[in-house]
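> Need a 3D model of the following:
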Amino acid sequence: MSTIVGRFIRHELRTVDPATAIAFYEGLFGWTTEPYPMGRIIRAGATVIGGISEVKPGLGGHWTPYIGAADVDAVATAAAQAGGIVTTGEPADVPGLGRLAPILDRDMSIFCSFAPLEPSEPATSGFVWDRLRTPDVAAAADFYAGTVGWQATVAPDGAAAVFDATDGTRVAEALAVADGEPTGWLPFVGVADLETARGTATRLGGTATESAAIAGVGSYAVVTDPEGATLAVFEPEH
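Next up is the predicted model:
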C-alpha cells in the first residue's frame, strides 16, 4: 500500500453520454473499455488506467484523478477540517474497487482519495502527469500537504508549485490562473505525435486548444471532448 500513497493511480471520466465518450477516447488514444459495476473500466493495452461513469445531465463532463491513500477516512477528515468538502458526506466502499472519498478542495477542484481493494503499482501508461490550475497556488499547496501528505515546493513568485509524494516521487504541479480562466485538475496523456492527436480529437468532435512547449520536456495541447471534459495530450521531447 505504501507505494501508492500520494500517487495518482487512476483517472475517472464522469460524463452524461458514456457511449459518445467511449467512441471519442477509443478513437483518440486506442484505449479499450469493458463493463464494471460503476460503469466501464479503461485499459491502455493490458493496464487498467481508469474508468467511465455516467452523471446526470447538467453536471457536465470532467476527469477526476484518484490519489492513493493508506487511510481514506483520515484524508477525508483532514480535507473537511481544511475547508474541503466530501461530496458524498463520508467515504464509501465500492464493491470490487475499494474505499474512496470524492473531495472538493477549497477552489472546488475535485479529486478522489482512494484505497484500492487490491493494492497495485500506479499505472505507468496512459496518464503521465497532472496539473492543478488554481487562483491561489500557496493555499492549494497547504491544502494538499495537509490532506494527501504531499511535500510542496512553491516558486518564489507564488505562480507555480511542484508536489512530491512521501517517497520523494514527483507527482504533480500547480499553476496559477487568472480570474475567469478554467480551474481544476488537468490530466496529461502521452502521445507519439501531438499534431496527429490534435487532428484526431477535432475529427472525432472535440476541440484542441492552448498548445504550448516546455523546454527540455515536450509539447502539449488541451483537448476538450464532445461533452466538455478536458485533458492535455503530451508529446515528450525527442
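> can we go C-alpha only for contacts and neighbour counts from here?
Fine.
> Against Tyr144, how distant is Ser109?
Counting by CA to CA, to the nearest Å, the gap from Ser109 to Tyr144 is 12 Å.
> For the comparison step, fold the sequence that follows:
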Amino acid sequence: MTTFTEHKQGTFSWIELATKDAAQAKKFYGELFGWSFEDMPAGPDLIYSMCNIGGKHVGALYQMGAEMAKEVPPHWDSYVTVNDVDATTKKVAPAGGKVVKEPFDVLDVGRMSVVQDPTGATLCLWQAKKHIGASIKDDPGTLCWNEVYTSNVDRAGKFYSEVLGWKLDPVDMGPMGVYTLFKAPGVEDSVGGMMGITKDMGDVPSHWCAYIATNDVDASAKKATDLGGTIMVPPTDIPNIGRFSIVSDPGGAMFALYKNMH
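This next block holds a predicted model:
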C-alpha cells in the first residue's frame, strides 16, 4: 500500500467528483472500486462525501446544486498541491490562463483556487492545511495518474511550465503520436501527462482526466458497463507501459482505468 502523509509541490493529490446524483454515484463507485463513503456537511444543502478504502481517503464526491448542475456537466476534478496557492494563482493570467475561482479557504483543511489553462482545461490548486489530499495512491481503486487532453499542446505545455514549474518531456509513442510527460522539480517520477486532441476523438473539449488503478482493466470496464456506465475507449495496450480504458459513470463523468505493466 502506497500511503502518503504529505504531497510535494507540483504533484497531484486529490480527485473530486461533481455529480447530479450522489446516491447513484456512490452505488456505482462503491461496487466498482470497493469504496466506502463518509458524509460531511459542508455548508447549506451541501454534503461532501469522502471516498475511502480501508478507512483512508482516496477522493471525494458531492452533488451539485441546481444552478451549477444547469451549467456544468458531471465531471471529475483533479487537484495539484502547491506550497503557496495565492502566489501560484497570480501566475495564471500572465501565462495565458484564466482564474475561475480566486484563492479561498476551505474551513481549516486547506486553501484552494480553480484555474483554466489557455486551451480551457480546468485544474484545482490545493495548499494543504489539515487535509493533505489522498492518503493512498497507486493502489487498486486509487488515483494513479492524471493526464490533460488539450487542443494545443504547445500553449498548454508552456502554461503548466510557467505556473507549476513542470518540465516537459516529450516521448514519441509511434502510431499514438507524441506524449508529453510532466516532471516536477525535486520529484523523481513523472507527475502527469499531456496528449493532443486528435480528429478521431471528435469534438472533445480540453480537459484533465483522472486515472484510477485496477488489477484487471478488462474486468473493471465490463463491470462499469454492468453498473450502468459506458465505455468511451475500450481496453487498450500502451506498448511496454500498461493497459487502460476510458469510461463514463451513469451520470456521464469520465475517468480512466489503468493497470501498469511492470
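> Tell me which of Ser109 and Tyr144 of the first structure has more neighbours.
Between Ser109 of the first structure and Tyr144, Tyr144 has the larger neighbour count (other CA atoms under 10 Å), namely 20 against 16.
> is it fair to say that one lies in a helix?
Yes. When DSSP: H, G, I helix; E, B strand; the rest coil is applied, Tyr144 of the first structure is found to be in a helix.
> ok, now which ones touch the alignment partner in the second structure of it?
Using TM-score structural alignment, the equivalent of Tyr144 of the first structure in the second structure is Tyr160. By CA atoms under 8 Å, 6 or more residues apart in numbering, the residues touching Tyr160 of the second structure are Asp117, Trp166.
> Not counting its neighbours along the chain, what's nearest the residue most central in space within the first structure?
The first structure has Pro65 as the residue nearest its centroid, 3.1 Å off, counting by CA atoms, centre = their mean. Spatially, and ignoring its direct neighbours in sequence, Pro65 of the first structure is nearest to His11 (4.5 Å; CA to CA, 6 or more residues apart in numbering).
> Now do the contacts for that neighbour.
By CA under 8 Å, 6+ apart, the contact list for His11 of the first structure reads Ile49, Gly50, Gly51, Trp63, Thr64, Pro65, Tyr66.
> Reformat those as JSON lines; add distance to Gln151 of the first structure and secondary structure.
Formatted as JSON lines, the contacts of His11 of the first structure follow (distance: CA to CA, whole Å; DSSP: H, G, I helix; E, B strand; the rest coil):
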{"residue": "Ile49", "distance to Gln151 of the first structure": "24", "secondary structure": "strand"}
{"residue": "Gly50", "distance to Gln151 of the first structure": "25", "secondary structure": "strand"}
{"residue": "Gly51", "distance to Gln151 of the first structure": "28", "secondary structure": "strand"}
{"residue": "Trp63", "distance to Gln151 of the first structure": "24", "secondary structure": "strand"}
{"residue": "Thr64", "distance to Gln151 of the first structure": "21", "secondary structure": "strand"}
{"residue": "Pro65", "distance to Gln151 of the first structure": "18", "secondary structure": "strand"}
{"residue": "Tyr66", "distance to Gln151 of the first structure": "18", "secondary structure": "strand"}
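> distance of the residue nearest to Pro65 of the first structure from Glu237 of the first structure?
24 Å.
> just Thr169 of the first structure next, same as before
Thr169 of the first structure is 21 Å from Glu237 of the first structure, by CA to CA.
> go on, Asp225 of the first structure?
Distance, Asp225 of the first structure to Glu237 of the first structure, using CA to CA: 25 Å.
> Looking at those two now, which is surrounded by more residues?
Neighbour count, other CA under 10 Å: between Asp225 of the first structure and Glu237, Asp225 has more, with 22 against 11.
> Check the gap between the counterpart of that one in the second structure and Phe28 of the second structure for me.
Residue pairing (TM-score structural alignment): Asp225 of the first structure is matched to Asp249 of the second structure. To Phe28 of the second structure, Asp249 of the second structure is 7 Å away according to CA to CA.
> shared neighbours of the two, which are they?
Common neighbours of Asp249 of the second structure and Phe28 (criterion: CA under 8 Å, 6+ apart): Ala224, Gly228.
> What residues does Ala121 of the second structure make contact with?
Val148, Tyr149, Thr150, Pro205, Ser206, His207, Trp208.
> Please list only the buried members of those residues.
If you count burial by 16 or more other CA atoms under 10 Å, the buried members of those come out as Val148, Tyr149, Thr150, Ser206, His207, Trp208.
> Now go through those and say which are in strands.
Residues of those located in strands (DSSP state E): Val148, Tyr149, Thr150, His207, Trp208.
> ok, which pair from those residues is furthest apart?
Within these, two members stand farthest from each other by CA to CA: Thr150 and Trp208, at 8.5 Å.
> Out of the contacts of Ala121 of the second structure, which is nearest to Ala134 of the second structure?
Closest to Ala134 of the second structure, out of all of the contacts of Ala121 of the second structure and judged by CA to CA, is Trp208, at 17.6 Å.
> wait, isn't that closest one in contact with Trp145?
No. At 10.4 Å, Trp208 of the second structure and Trp145 do not qualify as touching, with contact defined as CA atoms under 8 Å.
> what sits against the counterpart of Val48 of the first structure in the second structure?
Using TM-score structural alignment, the partner of Val48 of the first structure in the second structure is His57. By CA under 8 Å, 6+ apart, the residues touching His57 of the second structure are Met50, Cys51, Gly133, Ala134, Ser135, Ile136.
> chain center to the helix or strand containing Leu32 of the second structure, what's the gap?
Here Leu32 of the second structure sits within helix 22-33, counting by DSSP states H and E. Per CA atoms, centre = their mean, to the nearest Å, the displacement of helix 22-33 of the second structure from the mean C-alpha position of its chain is 17 Å.
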